[in-house]
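>>> The amino acid sequence is not available; the structure is as follows:
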C-alpha cells in the first residue's frame, strides 16, 4: 500500500486529470456515488472514479495500480457481484452511455455504462434490435459479456451471439480491441467470461431488422396460476421461435399472476397464438405499447436473487413454482420469474463459454425487502426456490442471473470444459488477477 503522502498526491492528480468526477470518503456526493441497487451489504470504497470516456478509464486503472489498490468495476446496471468493494478503487462507467447506431452496417456501438433501455431507445425507432435484457435498467456490458438473457432470445438469439468487437482497457492500462481477427482468444473468452479480462469501455453488436415487435400482458388471480402457466407452455411449444415471454407475480391492489408474451411480428398473429392463454380466466389483458413487464423494484432495498436452468417444465414443477411464488417475501417487491429458452438460443454457436444453451426453461427467484429482520427469511426463500426445481436442473447456469454462490457455480456458468482455456486467456491479459471481484477466473 502506498504511503499517505503518495496516495494524497496521486488522488489530487486523478481529480485534476479525470474528465469525469472523483469521490473519496468525506467528499460531498460520496455517499450517492457508492449507492447501489441493493443495500445488502453496504460498501465503502476508498475512491470512486466516475469515468467519462476511455481515457478516464486508463487514468483510473493507472492510479489504482500505482497505489496497489484493489480495483472493482461498476457497469451501467445492477448485480450482486463486485461492483462496490470496501477500500477499493471503483471504476464507475455509468457516465459512459453513448449508443451509436450504424444502420448501413446493421451494427451498434454501445459504451460500457449504457443500459438495455438506452440501447432500445436508439435501435427500436429504426426497426432494429440488438437483443437485450428483460428490464431496461440492466447494464448491457455486463449482460453481453456474461452471456445474459433477454426478451427476444428465442427469436434472434442471445445478445452475446451478436458480438462483433469489444474495446477493452487491460489491467496494465493498455487499450485493446478484440474481434474475430484481433486478439481472437480474448474475443472468444469475452463470449461468456464476463469482466475477468479487462474493463469493457465499448461493445459493438450486430443488429437484426425487426420492423414489428409486439407484446401482450395478462393478469389472473393466483389460483389460476397453474392453468395459465400450462397454457403459456403450450403457446411456446406449438408456436414459432418468434414467440417468448415470461411469467411472474405482481401486486396490483391484490396479488396477481402475470404472463407477458413477446412476439417478433404483428399483433394479429400474436392474438391468434395467444388463444390458449385467453381461454384461462383472467382479470385483465393489455396489448401493444402498454403491455410491458412489471416495473423493477426500487433501488436501495435489500435484495438477493438466483436462477436454475431447467431441462423441462412438467406439471409437478409448475405446481411447485406457483406455491413458491405465493410464499415470496414482501410480495409488493419480490418476484419469481419463469421464462422459456430454446429457439435461436439453442441454435446459437456452440463453441463459446455459454453452457446453458440446451436448457428449455429458466426459473429466477428475485427477493427484495427493506427490513433487515427479513434477511434470513428472504435468503431462505431464494434457496428454497432453487431447491424446488433442482430435480429438473440441467446443471448449467446463466452467470448474469446469479451472485457469489461459490466456485462450483462459476464452473457451471462457464462450462467445465472451457475453464482451462479461459484461465490461459486470463493469464495473458490479467496475470495478477486484478479484475477479480466478479465470477472470477483465476490465471492458470
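Everything's here; your move. For clarity, every value in this text was computed on a predicted model and none was experimentally measured.
>>> okay, CA-based contacts and neighbour counts for the rest of this
Will do.
>>> From residue 435, how far off is the spatially most central residue of the chain?
By C-alpha atoms, centre = their mean, the chain has its centre lying nearest to residue 143, at 4.0 Å. Separation of residue 143 from residue 435 (C-alpha to C-alpha, to the nearest Å) stands at 17 Å.
>>> again with residue 108
Plainly put, residue 108 is 26 Å away from residue 435 if you go by C-alpha to C-alpha.
>>> now residue 95
Distance check for residue 95 against residue 435: by C-alpha to C-alpha, it reads 20 Å.
>>> Which one's more surrounded, the two?
Per other C-alpha atoms under 10 Å, whichever of residue 95 and residue 435 has more neighbours is residue 435, with 25 against 18.
>>> quick one, what contacts the more buried one?
71, 72, 73, 171, 195, 196, 197, 198 (C-alpha atoms under 8 Å, 6 or more residues apart in numbering).
>>> Redo those residues as TSV? Include distance to residue 268, secondary structure and neighbour count.
Formatted as TSV, the contacts of residue 435 follow (distance: C-alpha to C-alpha, whole Å; DSSP: H, G, I helix; E, B strand; the rest coil; neighbours: other C-alpha atoms under 10 Å):
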residue	distance to residue 268	secondary structure	neighbour count
71	51	strand	26
72	48	strand	27
73	45	strand	24
171	52	coil	24
195	42	helix	25
196	45	helix	29
197	46	coil	28
198	46	coil	24
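>>> any idea which of those residues is closest to residue 270?
residue 195 (37.8 Å; C-alpha to C-alpha).
>>> Double-check the closest one against residue 438; I have them as touching.
Yes: look at residue 195 against residue 438 with C-alpha atoms under 8 Å: they come within range, at 6.8 Å.
>>> Can you show me the helices along the protein?
4-17, 30-33, 54-66, 116-123, 140-145, 153-156, 184-189, 225-238, 267-273, 275-278, 315-326, 375-389, 407-414, 419-429 (DSSP state H).
>>> who does the fourth one touch, helix- and strand-wise?
With contacts defined as 3 or more C-alpha pairs under 8 Å, 6 or more residues apart in numbering; DSSP states H and E, helix 116-123 has these neighbours: strand 99-102.
>>> which other helices and strands contact the strand it packs on?
Applying 3+ C-alpha pairs under 8 Å, 6+ apart, we find strand 99-102 packed against strand 107-111, helix 116-123.
>>> also this one, for the comparison:
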C-alpha cells in the first residue's frame, strides 16, 4: 500500500518545478512505479520517501541536493541499494537515486577507470576485465561501487592490492552547499582523505576514479567445505596459516549452514558446516602450492577450489544473496585467540536461521601496509574482521534474529579493540562510530564535515556529526 508522504509537505507545483529541471525523473507516492522505486535490496527497511529522484547525471544530483536543502528534506543517497543499514531510503524525505548513472571509461594504458556511482561491481568488473584489469570489489556482484568504496571496501584482492578505497584516485562530489568538486591528492585533498573510509558523510559522490591492476582473466579460486565436527580444527589451523600466507591469497572462513547446492551431498544440506573461500590473485599454476595447506585444514566434504574466471569468483555467491530478504549485519575487528575461537564456535551453534552466518575475513598484506593516517580507514592492525549476519526470508521473528546478532557481536568483540567496519554495520550509535574512527582520525573527520556539510544534510550514514550538531 502506498503512503502519501508528500501531502501537506510538498505541493504539485513545487515538485513540478523540480521535475522540469531534470533529465531524469521524479517518482512520488501514487505513481505506478513508486513501490518499485522505493524498494531496496534489504527488505528489512520498508520506507516511504516523499520523492525518489532518479538522476540521469551530475546536473540532476546538483538539482536534487539544492531542492532538498531548500525544502528542508531528509536526504537518502542510493547507489547500488544493498543498504544493509537502510541508509539509502527514508520515510518522508527525498531519495537521490544514482542507479541510472552507470557509465564507465577504462584507460588500459594508464590502468585507470572512471565509473559513475550507479554502477555495481558486476558492471565494473565487466568493463575492466575486458582489459585483464580489476580493482578490489564486493563479494556479491550486485553491490554498488560507491557506498562499498566510501566505507573501505573488503574483497578478494584486499591482501594483494588493498581496499577499494585504497585504490580510489579521485572522486567527483556534489557538496551540501551546491558545488561540484573534484577531490584528489591535489584538489580538496582533505575531502579526498575523508572519502577513503569516512562513508557518505561529506556529499554525493557521482563518479569515482580507480587505479586498476592486472588480474585474471583466470584465477585460482573457489570453496572448500568442512563438516561441523572439524570446525575447531579448521578454524585454529586457518588461524595459524594466515600469518604467513602470500599476499596474492585472500581467504574467508564462513561458519554457516550448508545450502542445497549440487556439489554437496544431499545429506549435508541444512547442516552446520565451515566453508573456506579464497582466491589467489596471481597465475593459477603458481597458486597451487599456496592453497595446498587450505585443502589440509581437515577432511573436506567438497572441494570446488580451482581455476575459474575472476568475474566468476566475483559472482560466485550471488545466488545465495538475492534481493528481498531481511538482513542485519554487525561486525568487529578481532584477533582469533583461543577464547575468540570458543566464542565464534558457540555462536555458530546458535545461528537462528539457515542463512545466518559468521564470516571471518582475513586481513593483512597490502591492506596492513597502508601508512597510519593515509586514509580515513584506520583499522589496519587487526588480522581478522568478523561479520555477524542475521538473514531471514521475511519479517517473522526477525527482531529475535537481530538480537542474536547483536549479542554474538558483543561476545566476539571483546577479543579486539571494539571497533566496527562501517560497511558491515546495522545500527551503530555514536559510541561505536567513535570507536571505529578513534582519536585524531575522528577529530579530522569532524573538521572535514564542518567544511563540507556543517548542517549535517547528509546524515543517513554512520554519521560524523559536525561541530555545531555535537554541541
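Thanks, I have the structure now. Keep in mind that what you see is a predicted model, and the values were worked out from it rather than measured.
>>> any idea what residue 418 of the second structure aligns with in the first structure?
Under the alignment (TM-score structural alignment), residue 418 of the second structure pairs with residue 395 of the first structure.
>>> on that earlier part again, name the nearest residue to the residue nearest to the centre of the first structure, ignoring sequence neighbours.
residue 400 (6.1 Å; C-alpha to C-alpha, 6 or more residues apart in numbering).
>>> wouldn't that neighbour be in contact with residue 146 here?
Yes: using C-alpha under 8 Å, residue 400 of the first structure and residue 146 qualify as a contacting pair, with a distance of 5.4 Å.
>>> rewinding a little: now do the contacts for the residue nearest to the centre of the first structure.
Neighbour list for residue 143 of the first structure: 132, 133, 149, 159, 400 [criterion: C-alpha under 8 Å, 6+ apart].
>>> so can I have a markdown table of those showing distance to residue 253 of the first structure?
Shown next, in a markdown table, are the contacts of residue 143 of the first structure (distance: C-alpha to C-alpha, whole Å):
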| residue | distance to residue 253 of the first structure |
| --- | --- |
| 132 | 30 |
| 133 | 27 |
| 149 | 30 |
| 159 | 36 |
| 400 | 32 |
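>>> re earlier: of the contacts of residue 435 of the first structure, which stay in contact in the second structure?
Shared with the second structure under both residues aligned by TM-score structural alignment, their matches' C-alpha atoms under 8 Å, the contacts from the contacts of residue 435 of the first structure are 71, 72, 171, 195, 196, 197, 198.
>>> shouldn't the first one be in contact with residue 434?
Looking back up the chat, that one is residue 71 of the first structure. Yes: counting by C-alpha under 8 Å, residue 434 is a contact partner of residue 71 of the first structure at 6.6 Å.
>>> and residue 182 of the second structure, how far is that from residue 324 of the second structure?
36 Å.
>>> more neighbours, these two?
Neighbour count, other C-alpha under 10 Å: between residue 182 of the second structure and residue 324, residue 182 has more, with 20 against 15.
>>> hang on, that one packs against residue 170?
Yes: with contact defined as C-alpha under 8 Å, residue 182 of the second structure and residue 170 form a contacting pair (6.9 Å).
>>> Look at residue 298 of the second structure and say how many residues are nearby.
For residue 298 of the second structure, the neighbour count with other C-alpha under 10 Å is 20.
>>> I meant to write residue 205 of the first structure there.
Using other C-alpha under 10 Å, residue 205 of the first structure has 23 neighbouring residues.
>>> Residue in the second structure paired with it?
Alignment note (TM-score structural alignment): residue 205 of the first structure maps to residue 210 of the second structure.
>>> go on, residue 102 of the first structure?
When the second structure is aligned by TM-score structural alignment, residue 102 of the first structure is paired with residue 107.
>>> ok, now which ones touch its match?
Applying C-alpha under 8 Å, 6+ apart to residue 107 of the second structure gives the contacts residue 113.
>>> With neighbour numbers in mind, choose between residue 400 and residue 146 of the first structure.
More crowded of residue 400 of the first structure and residue 146, by other C-alpha under 10 Å: residue 146, with 26 against 23.
>>> Next up, the contacts around that one.
For residue 146 of the first structure, the contacting residues are 190, 191, 192, 193, 194, 195, 398, 399, 400, by C-alpha under 8 Å, 6+ apart.
>>> now with 7 Å?
When contacts are counted by C-alpha atoms under 7 Å, 6 or more residues apart in numbering, residue 146 of the first structure touches 192, 193, 194, 399, 400.
>>> can you pick the most crowded of those residues?
Counting neighbours by other C-alpha under 10 Å, residue 193 leads the contacts of residue 146 of the first structure with 31 neighbours.
>>> Could you identify the residue of the first structure that aligns with residue 117 of the second structure?
Aligned by TM-score structural alignment, residue 117 of the second structure pairs with residue 112 of the first structure.
>>> thought that match was touching residue 141?
Yes: if you go by C-alpha atoms under 7 Å, residue 112 of the first structure and residue 141 touch, sitting 5.4 Å apart.
>>> Overlap in contacts, those two.
Common neighbours of residue 112 of the first structure and residue 141 (C-alpha under 7 Å, 6+ apart) are residue 75.
>>> Quick one: map residue 459 of the second structure onto the first structure.
So residue 459 of the second structure corresponds to residue 436, using TM-score structural alignment.
>>> Also residue 71 of the second structure?
Using TM-score structural alignment, the partner of residue 71 of the second structure in the first structure is residue 67.
>>> what's the nearest residue to that match if we skip its chain neighbours?
Closest residue to residue 67 of the first structure apart from its sequence neighbours, by C-alpha to C-alpha, 6+ apart: residue 2 at 5.1 Å.
>>> my read: that neighbour touches residue 69, true?
No: using C-alpha under 7 Å, residue 2 of the first structure makes no contact with residue 69, being 8.7 Å away.
>>> Fine by me, we can end here.
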